[in-house]
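Trainee: how does the following fold in three dimensions:
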Amino acid sequence: MIRSDVTIHFTCTRCKRSQEETISGPRLWTQYGEFDVSIILGGVSGSNTCSLNATYIIETSDREGQTDTTGEDTNPPPTHNLTASFDVTRRPVGDEPEAIEVSLQEPALEEHILVDVPVTYKIIEQGSQRGKRKLVSSDSYEFVKKVSKGDFTYWRCSKRSKSVNCPATISQKGETFKANSRDHTHQADKSALKKVQVWKEVKSKCVDDVHKPARRVVEDAMLDFIDEDDHRLPNVRNLQRLANRVREDLRPAEPKDLEFVIDTDYLQCRDFLVGDILVDEGRHLIFSTPNQLRILQQARRWFCDGTFKILAKPFQQLWSIHAFVTKGESFKQVPLVFCLMSRRKGRDYVAVSSLSVIFIVIHENVYSNMIGLPY
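Mentor: Here you go, the predicted structure:
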């Protein structure tokens, strides 16, 4: 019960709604809750506002609306005897419990001591790009010869470029190898030995069979030395370029004009060149095999085609004669006669096509019906 004349300012701590009310004389308060209270003493202007640091309790009487004069109660008695408190002090903030970190249990490490295996070395003849010897260690490093005198050889690491200049070296005296004090500055290549062996095999096989495709030479060499579980395999395109570079010295020189001699020994197929035609200042070469001429003789129709982009001077066109070849229910058009032409005039085509027919007639002694030849 509030027994003084005061102005009370109520602010709800939940919804933040505020309300002021001036109370004169004794009054019962029947609305309860938790409030922030500020009381203006006296209820007149200019009075001081006091901040209360205490808990004030508003209680109900047994009957609501009771006055000092006697009279009948108009309001029913409250159902409960309630007590509401107003706490205008700062509530203490309790310390939150400290979080305890629990470490994950790691599995125990196995006690396994690695055996110190001595490093061994193997010399690969013609293992370098220039056909020189190369030294490969068992810990997957490669070395090339720097200097040799008598039975002493000084090897240095093969990783030497603008980005990597490895200072590691090996001294060899007789059959004894000794690593010097300076270590490698790069990662080891676990397949170093196999790469060198594949490199050497490709260079050897492409010389033994100059007409075998370079890709097939590379694939055969990798099948001989590379296992299925090996990683960091050699680059196939680099090996193909290596094979073609090695064969450059074995191939005949590229012709610069039409006055050149055909090296039939290098072709290893004397029957493949079937005609060498001179028409005025032009020269045309016809290539085919006896089996291809036989198929062309049996064909009912011939088809002709020409291309210009794949040739170099002094030739201007690759002209070809095609026919359909059947096997069972399948059939396909295939080229059977090839002609390197240095000119593209009408008399050149007549000479080439006529000579092709002559070769077919001589080969089978039978004349076939020609359809589709250009004249």
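Trainee: all contacts plus neighbour counts: C-alpha atoms, from now on.
Mentor: Fine.
Trainee: could you list the residues in contact with the host helix or strand of residue 146?
Mentor: Taking DSSP states H and E as the definition, residue 146 sits inside strand 142-149. Under the criterion C-alpha atoms under 8 Å, 6 or more residues apart in numbering, residues 128, 133-136, 153-159, 169-170, 192 lie in contact with strand 142-149.
Trainee: restricted to strands, list these.
Mentor: Using DSSP state E, the members of the contacts of strand 142-149 that fall in strands are 134-136, 153-157, 169-170.
Trainee: another for comparison:
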Amino acid sequence: MASAVSLCSGCGLCVRSRQEALICDGCNKWRHRLCGTKISQFEYRNINRRLKAGQVFMRCCPDCPDWMEVSCADADDPSDAFPVERKPATINNTPKDFNIILPIDNITPFAETSLVDEALPTTILADTPVTYKIVSGGTRKCSSLLADSLGFTYTRKRESSVSVTWICSYRGKKYYATISQQLGTMNFKSGHHQHTHPGDPGAELKASTRAFVKKSALECSFASSGEIVKKELSSCENSDVPLPNINTLFRCNNRARGGQRPKHPEDTSFELNRDHVPQDFLQADLSENGQRHLIFATSIQLQHMSKSKTWYVDGTFKLVRTPFVQLLSVHSSIKRSSERIILE
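Mentor: Model (predicted):
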């Protein structure tokens, strides 16, 4: 808004292009905003926006003889004229004939509505004592795990001649909760520290389920993980607490069997441990031209394949590890009623 070659009518200094200044509509002279114009920076920026929008702004400097003659009537839009001193609206400035009293009959009463609070229960529930249960094989290393009715679990810390100390399985950085058990009894006493985490209502059920899955995996070495997990989860369907994650139970089953599996052979001259092979599943162990071939099949599969007219052979290389090279599978189909079943 300022010109680079004009002088301020107030201070006499040069008005530069980047300085805030206004030109008088009476004497056509520039004046800095801070040189007695009484215009704030907010008002100056508001004027600048109005001029860019095409609105009309009229102003005269205090030194101009036409200062008092410029008014709102000289502008196209009276609201754009500036400066025009306006006194704040007060009660004393209100005209005497102005009346704000309304008839009482026209006032509509405000109806206030509120939500009805539910009635508090009158029955007082009795404090239920905390019960404890020791789950054999409940930990990852198949050690004993103590679970209470509040959803907290404890592992065995130490044992003395008179008591057994259990420590919370979720250990904090500073302190942790403990339980003291009288040796040979089911009497438990809580320690001084409280738990630093919320309890899990299904902790006891999860620990019992994991212990059963690991025990079944060791006893039934030839049963599939799906059968063991499905059998255990079916017995817990009517439980009120959340059931364990099925993937967690699969990992527990495989981890329990991993310690009993024989070591993976380094070459083909290993001795096959038949204790880890189902009965009558190994049909032949052949060696030909330095290559070893292990043939596995059940008696039912051999019976159906002997009656089949067509066999399908598939060779897979990616499923086997060294020293084995290929898994060769033979398939046949049988017809049962209106559907055809592929045997592998």
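Trainee: returning to what we had before: state the pair within the contacts of strand 142-149 of the first structure that is farthest apart.
Mentor: Greatest spatial distance among the contacts of strand 142-149 of the first structure (C-alpha to C-alpha): 153 and 192, at 21.1 Å.
Trainee: JSON lines for the ones in strands among the contacts of strand 142-149 of the first structure, including neighbour count?
Mentor: Listed next are these as JSON lines, based on neighbours: other C-alpha atoms under 10 Å:
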{"residue": "134", "neighbour count": "22"}
{"residue": "135", "neighbour count": "23"}
{"residue": "136", "neighbour count": "22"}
{"residue": "153", "neighbour count": "16"}
{"residue": "154", "neighbour count": "18"}
{"residue": "155", "neighbour count": "22"}
{"residue": "156", "neighbour count": "19"}
{"residue": "157", "neighbour count": "21"}
{"residue": "169", "neighbour count": "22"}
{"residue": "170", "neighbour count": "20"}
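Trainee: in stretch 324-337 of the second structure, what's buried?
Mentor: For stretch 324-337 of the second structure, burial by neighbour count (16 or more other C-alpha atoms under 10 Å) applies to 324, 332-334.
Trainee: select the longest helix from the second structure.
Mentor: In the second structure, assigned by DSSP state H, the helix with the most residues is helix 203-219.
Trainee: how about that helix, aligned to which bit of the first structure?
Mentor: Mapped onto the first structure using TM-score structural alignment, helix 203-219 of the second structure spans residues 192-208.
Trainee: cool, and stretch 315-324 of the second structure?
Mentor: By TM-score structural alignment, stretch 315-324 of the second structure lines up with residues 306-315 in the first structure.
Trainee: quick one: the matching stretch to chain centroid distance?
Mentor: How far stretch 306-315 of the first structure lies from its chain's middle: 38 Å, per C-alpha atoms, centre = their mean, to the nearest Å.
Trainee: now do the buried residues in that stretch.
Mentor: Across stretch 306-315 of the first structure, burial judged by 16+ other C-alpha under 10 Å covers 314-315.
Trainee: between the two ends of it, what distance do you get?
Mentor: Terminal residues of stretch 306-315 of the first structure are spaced 13 Å apart (C-alpha to C-alpha, to the nearest Å).
Trainee: look up the closest residue to the residue nearest in space to the middle of the first structure, ignoring the ones flanking it.
Mentor: Among the residues of the first structure, residue 232 comes closest to the average C-alpha position under C-alpha atoms, centre = their mean, at 14.0 Å. With C-alpha to C-alpha, 6 or more residues apart in numbering as the criterion, residue 232 of the first structure has its nearest non-adjacent residue at 6.8 Å, and that residue is residue 191.
Trainee: shouldn't that neighbour be in contact with residue 227?
Mentor: No: assessed by C-alpha atoms under 8 Å, residue 191 of the first structure is found out of contact with residue 227, at 10.5 Å.
Trainee: looking at those two, which one has more neighbours?
Mentor: residue 191 (17 against 11; other C-alpha atoms under 10 Å).
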